[in-house]
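have a look at this prediction, sequence included:
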Amino acid sequence: MKHLVNQWENIVQLVQNIGGEGYLYVDSVATEDEIVMTERKLDVKLPLSLKEALLGVSKAVDVCWEFPDELIVPKPYKDNSFGKLQWNLHELEVLCDERGQKRLLIHHVGNGDLITIDVADDQPDGEVYYWYEDESTEYLLAKNVAHFLNNLTTLCLIGLEVEQVELFLSSEGLCADNPLALKWIKWFWSLGKKPVIDYSTTGDILRLITHLGEIRPKQMMHLTQMDRSEVKKELLTSSLLENGWHRALLLGELFGSEIREWVLSLWEGVDENLLKERSYLTAKCLPIHIGLPLVIKFVEGQHMTGYEAFHHLSYFRANDVIQWMTNYATLPFEGWDKLFAASGPTWEDLTQWLTSDEKRHMFIAINAIGALVSFRERICFADRLAYGEKPFTIRNLPNSLQVAKFFEEFKQTGRGRNRYHYIDAFLHLLTSMR
C-alpha cells in the first residue's frame, strides 16, 4: 500500500498547482505493539487490511484538497469540489448498530455521518460502510479496507459525503471503472494540462459568474476588455447568466446611457420577476429627471412599504428622494431609514427631520444615522456596483464641535433615547475620519 502516498501527493500537488488548497500529513507507521494495545483497548481484532495500512502506510493520515472556487466542475460531479480522508490508530472507536453488531469507526464525514468497518468475529477483514449518523441507512463502500483505499485513491480521493460517493457506487461498493468514474478521473487529471479558468469568451465569464453566485472584480475587469458589442448581445439575449440581478448590474455598469432606449422599453410592460432590476437600470441609465419620476410613480402606485421603496429608489442616491419622503414616508420606519441614508442627506435635512414635530420624521432620521454607519462598512463588490462609489455620508456637515453640540442638545430632549447609541457611533466615526 505504500504506493498510495505517492498518489496522494500527486493529487494534492495538482490541486495546489491550479490555485486550490491541499494538505497531506502522513505519520510514521504503527508498531506491532501499538496494534496489540489498540486491540486490547477496543476488545476487537483489527481487520487484516486495516492492519496492513497501519503497519505499511501510516498510523495516522490526514489528506484533503479543495478546488479553487472559480473552477466550474462538470454538472454530474458538482459536489466533488473537495476531498478528504483521515484515520488515526489512537482515535479508533467501536460502535454497535441497532442489532448489536460491532462497527469500527475510522473516519468522521464532514456532514456528521461515519465511515465504519464491520468487525464481527466471523469477519477477519470486514467490509467498509458509509453509515448515516442516525444509523438509519448504510451503504457498502468496499469489501475491505484495501479495496476501499485503492478505489478511493483511483477516484482522486473524492470526498466521502454521500452526495460525493453515490455516483460511483455499485453493488460491490466504490467503483473506479464505470463510465462515470472513468470520465471523472480523466477530467481531474486533465486539469494539470490546461488553464482551468477560461476567460476567452463572454459566455465563459457569464458561466463563471453563475457558478460563483456573485460578480467579482476580476470577472468585471475581463468583461471590460472584451468586444463591447458581443458583451452587450450576450447580456441582453443569452441565458448563460441565470441571475437577473447580476445581469442588470453588469448592463448598468458596463453600458449605462448606451442602453437608454432598451431600459425605457422595460416600462412598456411589467415583468413581475424583474421589478427591482428595472428600477436599478432606470437609475443607472436614464437622466434623473426622466428616471426618478418613473420609479416614484411606480412606488406610489404599489403603496410600498419602506423596505420595498428602498429597493427601488436607493440606487438614485438623490436628495430629491428625501424631499419626496417628507410627505410619503410613514411608520414603521424600517426601510425608510436606509433610504434616507442612501439619498445624500444634507446636515439641514438631518437636523430638520430630527427636530420635526412629526414623530415619523424623527424616528426615520435617528435610525438613518445608524444606517449611515452601517453603509460606511459596506464591502461587497456587487453593492458598490449597485450604489456607486459615492460615499454614504451627510453633506454640508459643520465642524465636529457644532455637530457634537447639536446632538448633545438633542439628547437633552429625551426623544428617541433608545437610539442614542447610533448617535455615539456616528460621532465616533467622525472622530476617526479627522
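Thanks, I have it. Numbering: from 1, shown residues only.

okay, CA-based contacts and neighbour counts for the rest of this
Noted.

could you check how far the closest residue in space to residue 199 that isn't next to it in sequence is from residue 221?
Distances taken as C-alpha to C-alpha, 6 or more residues apart in numbering place residue 205 nearest to residue 199, at 5.8 Å, with adjacent residues excluded. Between residue 205 and residue 221 the computed distance is 10 Å (C-alpha to C-alpha, to the nearest Å).

neighbour count winner among these two?
Shown here are residue 205 and residue 221; by other C-alpha atoms under 10 Å, residue 205 has more neighbours (22 against 10).

so the more buried one is in which element?
helix 202-212 (DSSP states H and E).

relative to helix 202-212, how tilted is the helix or strand following that helix?
Heading C-terminal from helix 202-212, the first helix or strand you meet, by DSSP H and E, is helix 217-224. Here helix 217-224 points in a direction 160 degrees away from that of helix 202-212 (axes from the mean of the first three to the mean of the last three C-alpha atoms, to 10 degrees).

now do helix 217-224: distance to the chain's middle.
Relative to the centre of its chain, helix 217-224 is centred 19 Å away, using C-alpha atoms, centre = their mean, to the nearest Å.

elements contacting the next helix or strand after it?
Using DSSP H and E, the helix or strand that follows helix 217-224 in sequence is helix 228-237. Helix 228-237 is packed against helix 202-212, helix 244-255, with contacts defined by 3 or more C-alpha pairs under 8 Å, 6 or more residues apart in numbering; DSSP states H and E.

ok, structure two:
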Amino acid sequence: MSVMTFQHKLEQWQSQWSELLESLRHKGADVFHTWEPPVTEKQLTELEQKLGIALPDELKQTLAVASEAWMGWTLQHTSLVPFDANGDWGWSFQTLDWLDLWMVEDADPTRYLAFYHAHNGDSLVLDMHVQPQQPAVLSWNHETGEFQFLAPSLSEFLERVTMLYGIGAESWQYEPFVDYSGLNMNHPHTLQWRKWMDDYLHLTLEKANGTLEELIRYAQMSGEADEPLRAAFAAYEPELVLHAWQERIEQESDRGVREALMEYAGDICCSYAADWVRSLWKANSGERVNASILAYLTARCLPEQEGLALVFNELEQMEQTSRLNGYTACAWLKPFTSRKVIEWMFLGQRVSYPYDGWDRLFACSAPSAEDIWQWLGGSTVQQQVVISALAMLENVQTIFPEQAQLQHTLVLLEQQLDKAVTKKEKNLVNGAVHALNKL
C-alpha cells in the first residue's frame, strides 16, 4: 500500500469511525472518543532514539494523523449482543513501547511493540522481527502470556477491525472471529456479527412491521417492549405471536440470548403465554431455565396467586434442606412486586442473618406504612431488614401519603437509634432517617 493510499484510507476510516460512534450514540449506546493532535517530527525522532529502531511507515503515518486515538462503545442491552461484544480500538504515542515480558524466560525485549492497551491489561502489538517495515499485528493476553495473530499489517488490522465495527481490544473479544489467517472477514461468526450490527444500526419498527419474524428481530435490536412495539405485535393473532417467539427461542443456540428472548416473549405475550410458562415449571429441575428468568415469566404471565404459590412452594422445598438466604429469595420473588411477599416473609419468620437480599426484597415488594411499622416492632433481624430497606425505597411518597404517617415512622426510627449500640447499627438507622427526610 503506497503512502498516499494509506493516508487516504486513514481519512476514510476516521470518517467511518465517527459515523459509527454517532450512530451508536443515537441508539443509546455508551460511546467514547479521544482524538489528539498529530505528533511532530521531533517527537518521532526522539521516540525512535528511545526505542532504538526506525518506526514502520504505516505506524508513522498513523501517528501523523493523531498522536492518540481511543475509541469504543458499549451497548446497553448486553444480554442480547452476540459474543458479549463491545468496541475498543485505537493507538497511543504516549504509551508506545516495547511489551514487558518479564514473566517469560529468555524473552526478546525488543520484538513486540505495544501500540494500544485494553482496559483489562491485554495489548495490541506489532511483531517487529518478521517484517520490521510492515509488521504483523498480534493480540497479547496478559494473563496467559499468549499471542494471537490478527492481521499481517497495521493497515490490514485497521481495515478488518473497522469492518467488525471496532470490536476489541481485549484478546477474548477477537477469538470468535479468528483463524489461521487472523481476523477472518468470511468467518461465519464474522458474518453473523456484521448482520447483527447492521440490523441494530438500521432496522426500524417501520421496516420490521411486515412480518412477525422481522418484528422479533427488531425487538432484539431495540432491547425493550415499548408501546409502539406492543401495538405492532397486537396486530397479529396472539397464538401466532407466541408460536413465532417459541420458534425463535428454539433456534437460538446461545443460552444467555435464548433466556433473554424468553423474557421478551413474556413481555409481549403476557397472559397468552401462561400455558407455556406452566410447561416450563414441569421440566426437571436440571433442565429448567435460569431461576430469575422463570420467576420473571411466572410473575409476568400467570395470575399472581398462582404464580406466587408456585414460587413459594419452590422456596419452601429449598428450606427443607438448608436455610433460605435473602439473595435466593429476592431472585425468585422480586419480579412480583407484591405485598403478599412481605406477609410470607414475616409470618414464616424467614429473614435471618446475614440479611443481605432480604432488605432488597422488602423494598421492592410494595410495602405499606403499616408493613414498615409491623417490622419495626418485630424481631431484631426484622427491624434491621426494614431499616436497611427504607434507604432503598423508590416510592416513599406513595408509602406515606400523609405527613402524619411519615412523622410516626421517624419517631419509631429515633427509638431504634436510642437502642443502637454499635456504630454500624447507628449508621443504618441514620441512613433510613436521611432517606425519609428527603421528602
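Great, that's in hand. Everything numeric in this text was worked out from a predicted model, so none of it was measured.

TM-score for this pair?
Once superposed, chain against chain, the TM-score is 0.67 (TM-score structural alignment, normalised by the length of structure 1); 400 aligned residues with a C-alpha RMSD of 5.0 Å.

gap between the residue nearest to residue 199 of structure 1 and residue 181 of structure 1?
28 Å.

isn't residue 353 of structure 1 up against residue 369?
No - in this structure, residue 353 of structure 1 is not within contact of residue 369 by C-alpha atoms under 8 Å, at 11.6 Å.

who has more neighbours, the two?
Remark: of residue 353 of structure 1 and residue 369, residue 369 carries more neighbours, 27 against 20, as counted by other C-alpha under 10 Å.

dump the residue contacts of the more buried one.
341, 422, 423, 426 (C-alpha atoms under 8 Å, 6 or more residues apart in numbering).

per the alignment, it pairs with which residue of structure 2?
In structure 2, the residue matched to residue 369 of structure 1 (TM-score structural alignment) is residue 387.

which SSE is its match in?
Residue 387 of structure 2 belongs to helix 380-390, assigned by DSSP H and E.

what ranges does the stretch 51-200 of structure 1 have for its strands?
Ranges of strands in the stretch 51-200 of structure 1, per DSSP state E, counting those that start in this stretch, are 60-66, 82-88, 93-96, 102-108, 114-118, 128-131, 138-142, 169-170, 173-174.

need the contact partners of stretch 422-433 of structure 1.
366, 367, 369, 370, 372, 373, 400, 404, 407.

cool, stretch 244-263 of structure 2 as well?
79-82, 212-213, 216, 220, 265, 289-290, 293, 296-297.

quick check: residue 333 of structure 1 touching residue 362?
No - the pair residue 333 of structure 1 / residue 362 is not scored as a contact, 9.6 Å apart, by C-alpha under 8 Å.

from residue 411 of structure 1, how far out is residue 421 of structure 1?
11 Å.

so for those two, which sits in the more crowded spot?
The neighbour count for residue 421 of structure 1 versus residue 411, taken as other C-alpha under 10 Å, is higher for residue 411 (15 against 12).

which one of the contacts of stretch 244-263 of structure 2 is nearest residue 203 of structure 2?
residue 220 (10.6 Å; C-alpha to C-alpha).

need the nearest residue in space to that closest one, chain neighbours excluded.
Using C-alpha to C-alpha, 6+ apart, the closest residue to residue 220 of structure 2 is residue 80 (6.6 Å).

give me every residue that touches that neighbour.
220, 223, 256, 257, 260, 261.

neighbours of the fifth one, just the number please.
When neighbours are counted by other C-alpha under 10 Å, residue 260 of structure 2 registers 19.

which stretch of helix or strand covers residue 378 of structure 2?
Using DSSP H and E, no helix or strand contains residue 378 of structure 2.

from residue 346 of structure 2, how far off is it?
Applying C-alpha to C-alpha to residue 378 of structure 2 and residue 346 of structure 2 gives a distance of 9 Å.

residues near the aligned residue in structure 2 for residue 107 of structure 1, how many?
In structure 2, the residue matched to residue 107 of structure 1 (TM-score structural alignment) is residue 115. Using other C-alpha under 10 Å, residue 115 of structure 2 has 22 other residues around it.

contact partners for residue 115 of structure 2?
By C-alpha under 8 Å, 6+ apart, the neighbours of residue 115 of structure 2 are 91, 92, 93, 95, 96, 97, 123, 124, 125, 126.

of these, which is the nearest to residue 50 of structure 2?
Among the contacts of residue 115 of structure 2, and counting by C-alpha to C-alpha, the member closest to residue 50 of structure 2 is residue 97, at 9.1 Å.

circling back to that earlier point, tell me roughly how far the helix holding residue 387 of structure 2 lies from structure 1 on average.
Following the fit onto structure 1, the mean deviation recorded for helix 380-390 of structure 2 is 2.3 Å by mean C-alpha distance after the TM-score superposition for structure 1.

so which residue is dead centre in structure 2?
By C-alpha atoms, centre = their mean, structure 2 has its centre lying nearest to residue 78, at 4.1 Å.

that residue against residue 84, yeah?
Yes - counting by C-alpha under 8 Å, residue 78 of structure 2 touches residue 84, with 6.6 Å between them.

output the contacting helices and strands for the helix or strand that contains residue 32 of structure 2.
Taking DSSP H and E as the definition, one finds residue 32 of structure 2 inside strand 30-35. The contact analysis (3+ C-alpha pairs under 8 Å, 6+ apart) places strand 30-35 of structure 2 against helix 3-26, strand 68-74.
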